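>>> no sequence for this one, just the structure:
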């Protein structure tokens, strides 16, 4: 089965897609007023695409197009790849937010600009060419057969600090990576008030989109421990049929306490300066598979917990900290990253240090100020 899948991928990447694109280039001319939004792993506009799309809808003379598979089945994605290539051969600008193999398999037309609005802020866990030795993603051999990220003209990022990491992940020049901000963060600068919501938003486990899963938390135990709070699950898009299908920004703005693990959602949430807890029950295993751009224990701006009892104690501390900046809550063996400890109390007592959140993550989000969409469009000449 794996051989057949590889053979089909090889046929598409090396023969079908280049041949089809060559025909499309003969049939169609590039129209600089045609703008294409495409993602191989989403069914519609992603969070990062929406602000750009909305802004361009208001501009006269532009024609906006979308290319998204109906579902994640091989048939649907292969069919949409051909539709994408047809549109790609004509557009003046292409916006992506994830890997797009059909775009990498063909030689880009000179008049077309490709913009990679990568779906994550900051630089947390490794991806792309930064992670070819682990079990996640592709290995060095496959990366040579199926080159990735080879067609970009512009990669907007959340700060200058992370440019070297993106250059490594995409194997591209640092010159095309610019600290223009991340479009979806613009909304986070609008006034918001937290509600009694605890959000669990982890990344996924598994090698790829078809094997993605996450089954680590006892939600019922959390609900019983915090009956006055709404416990919301927001899983990675790869984890299907689980959690709630909610707008990420909308729910983040209402969230009082965030529980995550290795997800880049921490960068957006840091803009709100509210407590976050890191449920890293499989840290060593994950470190071997994916690894991080920075030492995890030093990087995360919140307590690291390994089991449900520690998690519940950390949430109590977070709620108390939200109620009063001086509130102290007893905890049991919780790693004190992002917390301050008062050793004068007989038991291990902690309080959330909100200053550490902005202090640790500001340099990774310095280009996000509520005007990212505007800067990106200006950079592109729109």
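Received the coordinates, thanks. Every value quoted in this text rests on a predicted model; they were computed, and no experiment measured them.
>>> Only C-alpha atoms from now on, for both contacts and neighbour counts.
Will do.
>>> can you pull out the strands in the stretch 151-300 of the chain?
Ranges of strands in the stretch 151-300 of the chain, per DSSP state E, counting those that start in this stretch, are 155-156, 177-178, 197-200, 230-233, 257-260, 276-279.
>>> any chance of the ones you listed in a markdown table, with mean neighbour count and distance to residue 143 too?
Written out in a markdown table, the entries for the strands of the stretch 151-300 of the chain read as follows (neighbours: other Cα atoms under 10 Å; distance: least, Cα to Cα, whole Å):
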| stretch | mean neighbour count | distance to residue 143 |
| --- | --- | --- |
| strand 155-156 | 26 | 20 |
| strand 177-178 | 20 | 21 |
| strand 197-200 | 22 | 33 |
| strand 230-233 | 18 | 34 |
| strand 257-260 | 24 | 30 |
| strand 276-279 | 26 | 32 |
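>>> Return the list of helices and strands in contact with the helix or strand harbouring residue 317.
Assigning secondary structure by DSSP states H and E places residue 317 in helix 308-323. With contacts defined as 3 or more Cα pairs under 8 Å, 6 or more residues apart in numbering; DSSP states H and E, the packing partners of helix 308-323 are strand 257-260, strand 276-279, strand 329-330, strand 349-352.
>>> one more structure, for comparison:
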């Protein structure tokens, strides 16, 4: 890792010599991602709206990082491409942290961090051990006031640089017609789920992007067999682990690569852990179970931005047996779910995209 970082640093330092010949385009916005090689989530929504408005020149440097020899070589060339795209732009939009921005960005290039999650349950960014310090961000969007302080720490910005606009991709969750459309689509694709209670398992990843990732380890077959035919289980691994298959049971369906929002439309009970999707699911006012057999280890090694036992709006389980009993007993505190939703969603109007576009217009119109 040190050798790779040194090589990238030397090459980009050489590229810096060409900055004197590179003009900044005052009308250019560049989208940069290391998580997706196509437009998705907030990037897709914002890009489509900006294209409709037709006011700006848009560029995209999108790649899905793979921890392989070929992936590392590709990453080197992507960093070079990012360098020239970033330093000729007025505004750069990020959905993940970025080495080139942190180390090789011109001062007059503005950076807006559109973090890919609705919030942050687990610690990340500059709060945890990393290979480089995150810096040079100008703006970060947040879903609520609670995350302003965690984001200032994680992204190395001042509180006033964190803008509470809401997250564009959550807008869909407030539109009942779209939820019904998603439900119909799910029933058509998976007719076996209709008329049954649907349990969705959707965890975050463990590990680090550059060092290797793994999942939270759960025996879904055991849970399904214990619950019986009345229930059917779906699972969706984190996008960075979407090739991971954790069950071949006929009533445990792999939904990797599918939209989590579409899965929510048919979900009766969500099982998750430290993933920020629990924030999104709270909108539905449905039960959540938190399967965290590694809670003490995770809290020590990674850390949490929330008081987990106090804030989580559902039972905390350390084993599959506990999960099974909670589901069978069907006892959930809906008032706590509502309080959780209201705490972590400042806006519940489905208009966050408009607020982010307004912020972008303000940035592009400024000096």
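Okay, I see it. These figures come from a predicted structure and were not determined experimentally.
>>> so can I have CSV of the helices and strands packed on helix 308-323 of the first structure showing distance to residue 165 of the first structure?
Output for these, formatted as CSV (distance: least, Cα to Cα, whole Å):
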stretch, distance to residue 165 of the first structure
strand 257-260, 22
strand 276-279, 23
strand 329-330, 38
strand 349-352, 30
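>>> Look up how far residue 88 of the first structure lies from the alignment partner in the first structure of residue 8 of the second structure.
Correspondence of residue 8 of the second structure to the first structure, assessed by TM-score structural alignment: residue 12. Computed with Cα to Cα, to the nearest Å, the distance linking residue 12 of the first structure and residue 88 of the first structure is 16 Å.
>>> between those two, who's got more neighbours?
residue 88 (29 against 20; other Cα atoms under 10 Å).
>>> At which residues are the strands of the stretch 1-150 of the second structure located?
Going by DSSP E, counting those that start in this stretch, the stretch 1-150 of the second structure shows strands at 28-33, 57-62, 91-94, 110-113, 139-142.
>>> ok, back up a step: buried set for the helix holding residue 317 of the first structure?
Taking 16 or more other Cα atoms under 10 Å as the neighbour-count basis, helix 308-323 of the first structure is seen to contain the buried residues 308, 310-322.
>>> and which of these is nearest residue 202 of the first structure?
Each of these was checked against residue 202 of the first structure using Cα to Cα; the closest is residue 311, at 13.8 Å.
>>> now that closest one, nearest residue through space, not along the chain?
With sequence-adjacent residues excluded and distances taken as Cα to Cα, 6 or more residues apart in numbering, residue 311 of the first structure is closest to residue 305, at 5.8 Å.
>>> Just list the residues touching the aligned residue in the second structure for the one you found, thanks.
Across the two structures, residue 305 of the first structure finds its equivalent in residue 317 of the second structure, going by TM-score structural alignment. In this structure, residue 317 of the second structure makes contact with 289, 290, 291, 292, 293, 323, judged by Cα atoms under 8 Å, 6 or more residues apart in numbering.
>>> Could you provide the residues you listed in a markdown table, with additional columns for distance to residue 364 of the second structure?
A markdown table is the format used below for the contacts of residue 317 of the second structure (distance: Cα to Cα, whole Å):
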| residue | distance to residue 364 of the second structure |
| --- | --- |
| 289 | 43 |
| 290 | 42 |
| 291 | 44 |
| 292 | 43 |
| 293 | 47 |
| 323 | 49 |
